[in-house]
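> Attaching a predicted model along with its sequence, questions to come.
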Amino acid sequence: MEKIAFIGTGVMGKNMALHLLKAGHEVVVYTRTKEKAVPLINEGAKWAETLGEAASFADVVITMIGYPQDVKEVYLEENGILDHARPDTIVIDMTTSSPSLAREIHKAASEKRIYSLDAPVSGGDIGAREARLAIMVGGDKEAFDKALSVFERMGSNVVYQGEAGAGQHTKMCNQITIASNMVGVCEAIAYAEASGLNPETVLKSISAGAAGSWSLSNLAPRILDENFEPGFYVKHFIKDMGIALEEAEAIQLKLPGLELAKKLYEELKDAGEENSGTHALYKLWKN
């Protein structure tokens, strides 16, 4: 089994790494805050004191971190992953980041005979916990084929999308869809309540019809339970929408639905909800 370094053990990463451990992989973890990795260490993961130690250990290096600037730092800056990974290592960034940065990392990795894949995911904390993530992959097909068994430990829908950056572009399509859908979910619940309906029975009807969606089935019940813990952070979703709008501008494409959703989420962030789950958007209709 491949030796795997997993960088970043947050809401999503901790469960993704746990699946790899349970599959029998030798896993080393590294995060800026060691305490976040303790549950994985208790399950048998090894701790790396530095990013370089983690990268030099592994056949496959996976990153699942916060922002594009973090991705750039861990891969491209001095003493980053590409400075320490061995030739023929496969590096996989599963962070939602920018397509242009994915291509930059791929170019730098290729120059060192390192394979690079961009492989963002969708499915939230539930998908990560149940190994049912959708994984959208860009990069060299040869590297994808080699890494497929690793991806299949974490997700149930693994699709090769094309050359470097294609995974990130696909994730932008995913986030564009979710953004407007989440607005619709929140408005539907607000309308149901305002018109005197029972929102729970309304969900039974509409989630099984043409309005059905992952957000309606998985996040609307959390809204009704007033559980706004993050499966995916508001602050990270705003980051994703910003990337999508920048990429759309570069190809001269107007996305008014996404622009509206981003504006609403920024209002939510300004209200102090940046660390809540994306479904906390509903609070804008309750306040």
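Right, received. Where do you want to start?
> alpha carbons only for contacts and neighbour counts from here, please
Will do.
> Confirm for me that residue 151 is in contact with residue 135.
Yes: with contact defined as C-alpha atoms under 8 Å, residue 151 reaches residue 135; the gap is 7.5 Å.
> Pull up the overlap in contacts between these two.
Contact with both residue 151 and residue 135 is made by residues residue 158, according to C-alpha atoms under 8 Å, 6 or more residues apart in numbering.
> tell me which residues in stretch 227-238 are buried?
By 16 or more other C-alpha atoms under 10 Å, the buried positions in stretch 227-238 come out as 228, 230-238.
> Let's have these in CSV, adding distance to residue 35 and secondary structure.
As requested, the buried residues of stretch 227-238 are exported to CSV (distance: C-alpha to C-alpha, whole Å; DSSP: H, G, I helix; E, B strand; the rest coil):
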residue, distance to residue 35, secondary structure
228, 24, coil
230, 19, coil
231, 20, coil
232, 20, coil
233, 20, strand
234, 23, helix
235, 22, helix
236, 22, helix
237, 25, helix
238, 27, helix
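> Please tabulate those in CSV and include distance to residue 100 as additional columns.
Below are those laid out as CSV (distance: C-alpha to C-alpha, whole Å):
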residue, distance to residue 100
228, 33
230, 28
231, 26
232, 23
233, 23
234, 23
235, 21
236, 18
237, 19
238, 18
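> any idea which of the residues you listed is closest to residue 16?
Distance to residue 16 across those (C-alpha to C-alpha) is lowest for residue 231, with 13.6 Å.
> excluding its backbone neighbours, what's nearest that closest one?
Excluding the flanking residues, the one nearest residue 231 by C-alpha to C-alpha, 6 or more residues apart in numbering is residue 125, at 4.6 Å.
> try this one next to it:
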Amino acid sequence: MSNDTLPRIGFMGLGIMGGAMAGHLRAAGHPMTIANRSRGAGVQALLQAGATWAETPAALAAASDIVITIVGFPQDVEQVWLGADGLLAGAKPGTLLIDMTTSSPRLAVALAEKAASRGCAALDAPVSGGDVGARNAALSIMVGGAADAFARAQPVFEKMGKTIRHMGGPGAGQHTKMANQIAIASAVMGVAEAVSYARRAGLDGESVLAALAPGAAGSTQLNVMGPKMLVGDFAPGFMVKHFLKDLGIAMAEAEAMGLDLPGMAQSRRLFERVQAELGGEVGTQAIIAAYR
């Protein structure tokens, strides 16, 4: 059932994470309009739950008080927001537009400026937590933009995540997500190296992970990705092609700041090797394949 006292949500990008995130908002009673490149199972479930379909991003924005996008790449964000039938072409003054894609900090700043010129507000709010965090409404949400826009969005964020932080002005959310991805890059590489070493030493992998988890080596990457590496489960919670996109953005930002990050650079090379061998739609735990 819709609750007409809640803001009308427009949601575009109903993939592994977006479908679950939109589902939480619809279940909470938000009137919802959706758009997506395809009409897969996630789209059908939302339509059956009472969401309305929009043919274009402009139509989505015109029907919504708050619009959320979580698409693949920065060029997708730019097209969805700024295209001839894009969000800003249809958004009414006062609309709040939120991009939850992991994207370019510089693009986030540009989108905020263009939204303001149309009388709208914009936030960059990338997330961490993968498919599990999305399904459990337990995402970490890192937000850049004006404080009043953040306050308006916070009740919506709270229906999708558990850790919600306003990091600063436009682009600050994306910069924070870059820091997150940089940390993961070396962490998942370290887990793959530990698992590879344990195997070569003839140890039982499960016993090694159980021994390491409570100590200083314990981490989400060890606890979640380690067991998947042991059994060769490369089903994606977060796809390699998207992680490589993120590392490319982070590398460009680091270079612009004159910062050398050799751990991230090495992780990126390994993920490129994995993508060449296995394709880009395996999960990031597939980095273990680079150590065969």
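Nice, I can see it. From a predicted model like this one, the values you see are computed outputs, not experimental measurements.
> Map the residue nearest to residue 231 of structure 1 onto structure 2.
Aligned counterpart of residue 125 of structure 1 in structure 2: residue 131 (TM-score structural alignment).
> The helix or strand hosting that match vs structure 1 - mean distance after superposition?
Assigned by DSSP states H and E, residue 131 of structure 2 falls within helix 130-135. Here the mean offset of helix 130-135 of structure 2 against structure 1 after fitting is 0.5 Å, by mean C-alpha distance after the TM-score superposition for structure 1.
> now for the helix or strand just after that helix, which elements pack on it?
Counting by DSSP H and E, the next helix or strand C-terminal to helix 130-135 of structure 2 is strand 139-144. For strand 139-144 of structure 2, the packing partners by 3 or more C-alpha pairs under 8 Å, 6 or more residues apart in numbering; DSSP states H and E come out as strand 121-124, strand 127-128, strand 161-168, helix 172-200.
> Surely residue 236 of structure 2 and residue 284 touch.
Yes: between residue 236 of structure 2 and residue 284 a contact is recorded at 7.2 Å, counting by C-alpha under 8 Å.
> For whatever residue of structure 1 lines up with residue 72 of structure 2, give its distance to residue 240 of structure 1.
The alignment partner of residue 72 of structure 2 in structure 1, by TM-score structural alignment, is residue 66. Going from residue 66 of structure 1 to residue 240 of structure 1 by C-alpha to C-alpha, to the nearest Å gives 10 Å.
> more neighbours, those two?
residue 240 (23 against 16; other C-alpha atoms under 10 Å).
> Aligned counterpart of that one in structure 2, please.
Here residue 240 of structure 1 is matched to residue 246 in structure 2, going by TM-score structural alignment.
> returning to that earlier point: for the helix holding residue 131 of structure 2, packing partners?
helix 18-27.
> what sits up against the helix it packs on?
Under the criterion C-alpha under 8 Å, 6+ apart, residues 1-2, 11-14, 32, 42-43, 46, 49, 51, 70, 134-135, 137, 156, 159-160 lie in contact with helix 18-27 of structure 2.
> Which part of structure 1 matches that helix?
Matched against structure 1 by TM-score structural alignment, helix 18-27 of structure 2 falls on residues 13-22.
> sorry, back to before: looks like the match of residue 125 of structure 1 contacts residue 16 (just checking).
Yes: here residue 131 of structure 2 lies in contact with residue 16, judged by C-alpha under 8 Å, at a distance of 6.1 Å.
> anything in contact with each of the two?
residue 237.
> higher neighbour count, those two?
Neighbour tally, residue 131 of structure 2 and residue 16, criterion other C-alpha under 10 Å: the higher count belongs to residue 131, 21 against 18.
> give the contact list for that one.
When contacts are counted by C-alpha under 8 Å, 6+ apart, residue 131 of structure 2 touches 16-17, 237-238.
> and if we set it to 7 Å?
Listed by C-alpha atoms under 7 Å, 6 or more residues apart in numbering, the contact set of residue 131 of structure 2 reads 16-17, 237.
> try residue 163 of structure 2
139-141.
> hang on, the earlier thing: the match of residue 240 of structure 1 and residue 170 of structure 2, how far apart?
According to C-alpha to C-alpha, residue 246 of structure 2 and residue 170 of structure 2 sit 18 Å apart.
> Give me the buried entries from the contacts of helix 18-27 of structure 2.
Buried members of the contacts of helix 18-27 of structure 2, scored by 16+ other C-alpha under 10 Å, are 2, 11-14, 32, 42-43, 46, 51, 70, 134-135, 137, 156, 159-160.
> Could you list which of the residues you listed belong to helices?
The helices, defined by DSSP state H, take in 42-43, 46, 134-135, 156 from these.
> Could you dump those residues into JSON lines and include distance to residue 96 of structure 2?
JSON lines is the format used below for these (distance: C-alpha to C-alpha, whole Å):
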{"residue": "42", "distance to residue 96 of structure 2": "24"}
{"residue": "43", "distance to residue 96 of structure 2": "23"}
{"residue": "46", "distance to residue 96 of structure 2": "22"}
{"residue": "134", "distance to residue 96 of structure 2": "22"}
{"residue": "135", "distance to residue 96 of structure 2": "24"}
{"residue": "156", "distance to residue 96 of structure 2": "12"}
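> what residue of structure 1 matches up with residue 225 of structure 2?
Checking with TM-score structural alignment, residue 225 of structure 2 has residue 219 as its match.
> Which residue comes closest to residue 47 of structure 2 once chain neighbours are left out?
Closest residue in space to residue 47 of structure 2, ignoring its immediate chain neighbours: residue 53 at 7.3 Å, by C-alpha to C-alpha, 6+ apart.
> Find me the equivalent region of stretch 176-187 of structure 1 in structure 2.
Stretch 176-187 of structure 1 lines up with residues 182-193 of structure 2 when matched by TM-score structural alignment.
> Any buried residues in stretch 240-250 of structure 1, and which?
Neighbour-count burial for stretch 240-250 of structure 1 [16+ other C-alpha under 10 Å]: 240-245, 247.
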